[in-house]
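**Q** Have a look; sequence and predicted model below, questions after that.
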Amino acid sequence: MLTLLLIVSALTIATIQGESITSFEAGTGFSSCVGYCYQSVYINASMVITGKSSKTNLTDYPEIHEAYPFASSQFNELVELVGSIQRWKKVDTPIGCPDCYNQGAEWIYIDTEDQSIYGVQFEANSTIVGFETLVESLRALRQTFIH
């Protein structure tokens, strides 16, 4: 996974069922690969920060981060896809065997104002039951922003 150091001057949040969501992070990782094996997006109500990194060849594949503006309305749509943060917190993780047998792993982390990072890890290209639309939307955002 990528480690991102972020300084956000004005923290914008969206509230669902009394919980204030401040950000999402979604990514993929493949431990047995060459090149940019880890890719992620960090999303808050005003920006998307992408990251790519390599586990083995940092010279040819240096860590890359890029920032893009992001509409708060799009962030609010992601929050709505969560539906219930209480239900999200109850998802057992990991789901399946992430990155076993070279199949890769995916993760989604949701930060809230009260407690940071409620994360779920799952097998790459699978889904999280009850959160399929959220998984698909975050994948689409990764594909849109990571070049």
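**A** Noted; the coordinates are in hand. Quick caveat: nothing in here was measured; it's all calculated off a predicted structure. Numbering: from 1, shown residues only.

**Q** C-alpha from now on. contacts and neighbour counts both.
**A** Will do.

**Q** other SSEs contacting the longest helix anywhere in the chain?
**A** Of all segments of type helix in the chain, defined using DSSP state H, the longest is helix 132-145. Packed against helix 132-145 by the contact rule (3 or more Cα pairs under 8 Å, 6 or more residues apart in numbering; DSSP states H and E) you find strand 19-29, strand 38-43, strand 47-53, helix 72-82.

**Q** this is the other structure I want to compare:
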Amino acid sequence: MLLACKKNKIKDLDSISYGTSFGMCAGYCSQNLLISNLKLTFSKSKNGQAPDTKTCTKTISEAEVNALRDLLNVNADKISTLPEVIGCPDCADGGAEWISVNVEGKQYKITFDYGKAPKELEAAVAKLRVLKDGFKDCN
């Protein structure tokens, strides 16, 4: 269960991860964003034998991290009841999206169909997409 401790509120946040993947595509089909220690780490890789991973980093303010944590806390009670997989992510090559929160050394991950975030996660996913899109020039 996501956010199972601390009365379903994130207090000691270790990291937040967000990503997308497409199983049947050409180019950089998997993209990941990690937020940890006021640093954004973005990576993208290709499918297949030679992933050719590219990685870029930026800093993020404590206020931005807190705002993201607050977006998750708003619906923490409902988020904690979501299943680990929602829908059929990437089944018909529609892609998959996921959000993962690492709290006190425990990871909680929810994967869903690309572009179809559950309403409890919509605001946080929208913010994470904007942060990820800030890495369009990562080559």
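**A** Here it is on my side, so go on. The structure presented is a predicted model; accordingly, all values stated were derived computationally and were not measured.

**Q** Please state their TM-score.
**A** Here the superposed chains carry a TM-score of 0.84, computed using TM-score structural alignment, normalised by the length of the second structure; 129 aligned residues with a Cα RMSD of 1.8 Å.

**Q** still on that earlier bit, who wins for proximity to residue 103 of the first structure among the helices and strands packed on helix 132-145 of the first structure?
**A** Of all those, strand 19-29 sits nearest to residue 103 of the first structure, with 9.3 Å by Cα to Cα.

**Q** Any chance of a markdown table for the helices and strands packed on helix 132-145 of the first structure, columns mean neighbour count?
**A** What follows is those, written out as a markdown table (neighbours: other Cα atoms under 10 Å):
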| stretch | mean neighbour count |
| --- | --- |
| strand 19-29 | 23 |
| strand 38-43 | 25 |
| strand 47-53 | 22 |
| helix 72-82 | 18 |
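
**Q** who are the neighbours in contact with the residue nearest the centre of the first structure?
**A** The centre of the first structure sits closest to residue 26, judged by Cα atoms, centre = their mean, with a distance of 1.3 Å. Residue 26 of the first structure makes contacts with 40, 41, 42, 106, 107, 108, 109, 138, 139, 142, as judged by Cα atoms under 8 Å, 6 or more residues apart in numbering.

**Q** And for residue 135 of the first structure?
**A** Taking Cα under 8 Å, 6+ apart as the definition of contact, the neighbours of residue 135 of the first structure are 108, 127, 128.

**Q** Aligned counterpart of the first one in the second structure, please.
**A** By TM-score structural alignment, residue 108 of the first structure lines up with residue 99 in the second structure.
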